[in-house]
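Asker: Got a sequence here, can you build the structure:
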Amino acid sequence: MTPCPVCGRAGGRPLARLERRALVRCRGCRLVFLDPPRTTDAVREYFEDVYVDPAASRRIDSRRHRLFLDFLDGVRQAGRSRLLDIGCGTGEFIELARARGWNAWGVEVSREAVQTAQGRGLQVALRASEGVEAERLPFADDFFDVIVLWNVVEFFMRPDADLAEIGRVLSPGGRIVVRTQNEPFHLAAYRLHRLFEWLPASHAYLGRSYVFHPLLWSRQTLSDALARAGFVDIVVANSAPTAGDPYGVGPRREAIVQAGKWILDRAARVVARFSGGAWLIGASMTAVARKPE
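Answerer: Presented below is the predicted three-dimensional model:
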């Protein structure tokens, strides 16, 4: 069994058996991860497949458009503030940030996506991997005011080292924003799918409701990782869902998916409010933290 990518402890507790991998919970730090892990090359190929199809790439970005705008509307900046988007894809968020006055950069592992972004005149650099185990970020210390990671931290091979490197290029007092899948939701959706997998509709809807990437974070494990990297004032909350299904189930099914997301989002808000933010049941969550001054 593969040791935990965070604390190195071996002998994790199996949670699910997938086609060629197991989903395992570390008995030490409680992180959930795939065993055996995907290689760096496999992760890169995954993103190349996503962005080699321009239509698929545009569909994913368009579903996140409202999410990006809401974030930018809620962030204060002083002058020409610097922003970095790690795992920026074809640069949709960078373009929106620039239109709002940010001096925005991006890094990305997909060569296809980088070429598309650079063709749009965006400042995007090609990376060897989503993390930093292969190379340092190509920026000076304390360079950025805000660093965002939209559904990227679940692909990190060495999360503690990766977050520490991100902290290096973030200015004192700067903010890191991390959006990722919420472990309790996706485990519950998987178990519900297994319970009703004999129903044809289960594969059409429940089968698409959970996602298992190399790492699956919870509110606690993500908070702990950010704290170990030196960040403070950590706040983790439910993230608003993207519109419809970014990965395409067809127009008729997408309407049902959107309705389900709306109901879940409202329920997640109620649960979070009555629990004082302790219980997060949304499909995704967002963490915001600060680098000490």
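
Asker: only C-alpha atoms for contact and neighbour calcs from this point on.
Answerer: Fine.

Asker: Can you name the helix or strand that residue 194 falls in?
Answerer: helix 183-195 (DSSP states H and E).

Asker: Just the buried positions in that helix, please.
Answerer: 183, 184, 185, 186, 187, 189, 190, 192, 193 (16 or more other CA atoms under 10 Å).

Asker: How about residues contacting that helix?
Answerer: 32, 202-203, 206-207, 209-212, 216-218, 281-283 (CA atoms under 8 Å, 6 or more residues apart in numbering).

Asker: got it, and stretch 157-174?
Answerer: 5-6, 40, 131-133, 136-137, 139-147, 153, 156, 176, 225-226, 228-231, 290-293.

Asker: Filter these down to the ones in helices?
Answerer: In helices, defined here by DSSP state H, the members of these are 40, 225, 226, 228.

Asker: And the last one, how far from residue 234?
Answerer: Which is residue 228. 11 Å (CA to CA, to the nearest Å).

Asker: More neighbours: those two, which one.
Answerer: More crowded of residue 228 and residue 234, by other CA atoms under 10 Å: residue 234, with 18 against 14.

Asker: Show me where this protein has its strands.
Answerer: 13-17, 22-25, 32-35, 82-86, 103-108, 123-126, 144-150, 170-181, 215-216, 232-238, 284-290 (DSSP state E).

Asker: Relative to residue 60, tell me which of those strands wins on proximity.
Answerer: strand 144-150 (12.0 Å; CA to CA).

Asker: Between strand 82-86 and the closest one, find me the angle.
Answerer: Inter-element angle recorded for strand 144-150 and strand 82-86: 20 degrees (by axes from the mean of the first three to the mean of the last three CA atoms, to 10 degrees).

Asker: Counting by contacts, list what strand 144-150 packs against.
Answerer: strand 82-86, strand 170-181 (3 or more CA pairs under 8 Å, 6 or more residues apart in numbering; DSSP states H and E).

Asker: Second input sequence below; structure requested for side-by-side comparison:
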Amino acid sequence: MNGVWHRLMDQNQTKSQVAEFYEEFQSRGKYDYLYGDEERKNLYVELIGKGHRILEVGCRAGNLTQYYHEGNEVVGVDVDRNALKEFKKRLGLEGHWVDVDSEDLPFGDGEFDVVVFSEVMEHLRFPQKALEEICRVLKPGGRLVGSVPNAFRLRNRMKFLFGKPFEVDASHLRSYSYELLRRELAGFFVQIDIHPVSGHLLGGGSTGIPVFTWLPFRIRALFALDLVFTGVGKEGKK
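Answerer: Model prediction:
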């Protein structure tokens, strides 16, 4: 895995090399990520809404898109060409081959009401560049809806204390806590909200005790699997 890590961290790598890395992971089912968790899925649908022109950055094969695209006009971008083919085949939606780490988004200023940016930031060398571009293509008052893994949840902290690695995905180049995520977003967005979702207090699967939405925020932030966030683009970030 160390060789993979260093290839990803090489700032001189080409777009095609990045694409090949994710295409190989996709071929092994590494990114067939399911949003089947009802809490997470329903939260996304609620936050995204209907009647919008939407850009999904990191659309993959439409794993999340399938739940919200009806009633919206959706365009996707991804660095994985095979995933984009599946995105079009599966949902009939327009997709663009873009590496947001090294390229600008191929859209004009203020084209979108909403940008969906789910499970992407942790994969980027330069998330600030991507966030700046997202601000540019959002309409005034437009919204960002996204998520990152809650890397410092209690289960991962316990693994670390016992000398076990808690980050096993070689494509994750950075880790976010609630505080780190808010700080990253605050440079580009206002009205930031972060929702800790999914995961378990004890156990896992159907027999585990889930992170209930009625629990105090600090408890959910400590145990939740993901951090779903929203923000409104700052004026002047063009």
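
Asker: I'd like the strands of structure 1 as JSON lines, with distance to residue 65 of structure 1 appended.
Answerer: Below are those laid out as JSON lines (distance: least, CA to CA, whole Å):
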{"stretch": "strand 13-17", "distance to residue 65 of structure 1": "33"}
{"stretch": "strand 22-25", "distance to residue 65 of structure 1": "31"}
{"stretch": "strand 32-35", "distance to residue 65 of structure 1": "29"}
{"stretch": "strand 82-86", "distance to residue 65 of structure 1": "15"}
{"stretch": "strand 103-108", "distance to residue 65 of structure 1": "17"}
{"stretch": "strand 123-126", "distance to residue 65 of structure 1": "19"}
{"stretch": "strand 144-150", "distance to residue 65 of structure 1": "12"}
{"stretch": "strand 170-181", "distance to residue 65 of structure 1": "14"}
{"stretch": "strand 215-216", "distance to residue 65 of structure 1": "24"}
{"stretch": "strand 232-238", "distance to residue 65 of structure 1": "18"}
{"stretch": "strand 284-290", "distance to residue 65 of structure 1": "16"}
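
Asker: Trace residue 75 of structure 2 over to structure 1, please.
Answerer: Residue 75 of structure 2 maps onto residue 105 in structure 1, with residues paired by TM-score structural alignment.

Asker: coming back round to it: now flag whichever of the buried residues of helix 183-195 of structure 1 is closest to residue 265 of structure 1.
Answerer: Among the buried residues of helix 183-195 of structure 1, and counting by CA to CA, the member closest to residue 265 of structure 1 is residue 185, at 11.8 Å.

Asker: Relative to residue 218 of structure 1, how far out is that closest one?
Answerer: From residue 185 of structure 1 to residue 218 of structure 1 the distance is 9 Å (CA to CA).

Asker: Same check on residue 167 of structure 1?
Answerer: In terms of CA to CA, residue 167 of structure 1 sits 21 Å off from residue 218 of structure 1.

Asker: The helix holding residue 194 of structure 1 relative to strand 13-17, how many degrees between them?
Answerer: 50 degrees.

Asker: how many other residues sit next to the residue nearest to residue 108 of structure 1 when sequence neighbours are not counted?
Answerer: For residue 108 of structure 1, ignoring the flanking residues on the chain, the nearest one in space by CA to CA, 6 or more residues apart in numbering is residue 87 at 4.6 Å. Residue 87 of structure 1 sits with 26 neighbouring residues when counted by other CA under 10 Å.

Asker: Matching residue 87 of structure 1 against structure 2, which residue comes up?
Answerer: Match for residue 87 of structure 1 (TM-score structural alignment): residue 58.

Asker: Now for that match: which residues touch it?
Answerer: 76, 77, 78, 79, 117, 118, 119, 120.

Asker: How about residue 196 of structure 2?
Answerer: 150, 217, 220, 221, 224, 225, 226, 227, 228.

Asker: quick revisit: counting neighbours around each, name which of residue 167 and residue 218 of structure 1 comes out higher.
Answerer: With neighbours defined as other CA under 10 Å, residue 167 of structure 1 and residue 218 compare such that residue 167 has more, 25 against 22.

Asker: What's the match for that one in structure 2?
Answerer: Residue 167 of structure 1 maps onto residue 135 in structure 2, by TM-score structural alignment.

Asker: now that match: how far from residue 158 of structure 2?
Answerer: For residue 135 of structure 2, the distance to residue 158 of structure 2 - CA to CA - is 37 Å.

Asker: what do you get for residue 195 of structure 2?
Answerer: For residue 195 of structure 2 relative to residue 158 of structure 2 (CA to CA), the value is 22 Å.

Asker: now do residue 44 of structure 2
Answerer: Counting by CA to CA, the gap from residue 44 of structure 2 to residue 158 of structure 2 is 29 Å.

Asker: Also residue 77 of structure 2?
Answerer: Distance from residue 77 of structure 2 to residue 158 of structure 2, by CA to CA: 36 Å.

Asker: Map residue 284 of structure 1 across to structure 2 for me.
Answerer: Per TM-score structural alignment, residue 284 of structure 1 is aligned with residue 226.

Asker: show me what contacts its match?
Answerer: Residue 226 of structure 2 neighbours (CA under 8 Å, 6+ apart): 147, 148, 149, 150, 196, 197, 198, 199.

Asker: Would you agree the first one is in contact with residue 117?
Answerer: This points to residue 147 of structure 2. Yes. Here residue 147 of structure 2 reaches residue 117: they are 6.8 Å apart, a contact under CA atoms under 8 Å.

Asker: about what we covered before: nearest to residue 55 of structure 1, of the helices and strands packed on strand 144-150 of structure 1?
Answerer: Per CA to CA, nearest to residue 55 of structure 1 of those: strand 82-86, 21.6 Å.

Asker: Please report how far residue 182 of structure 2 lies from residue 140 of structure 2.
Answerer: Relative to residue 140 of structure 2, and taking CA to CA, residue 182 of structure 2 is found at 21 Å.

Asker: Could you do residue 208 of structure 2 as well?
Answerer: Taking CA to CA, one finds residue 208 of structure 2 at 43 Å from residue 140 of structure 2.

Asker: Just want to know which of the two has more residues nearby.
Answerer: residue 140 (19 against 12).
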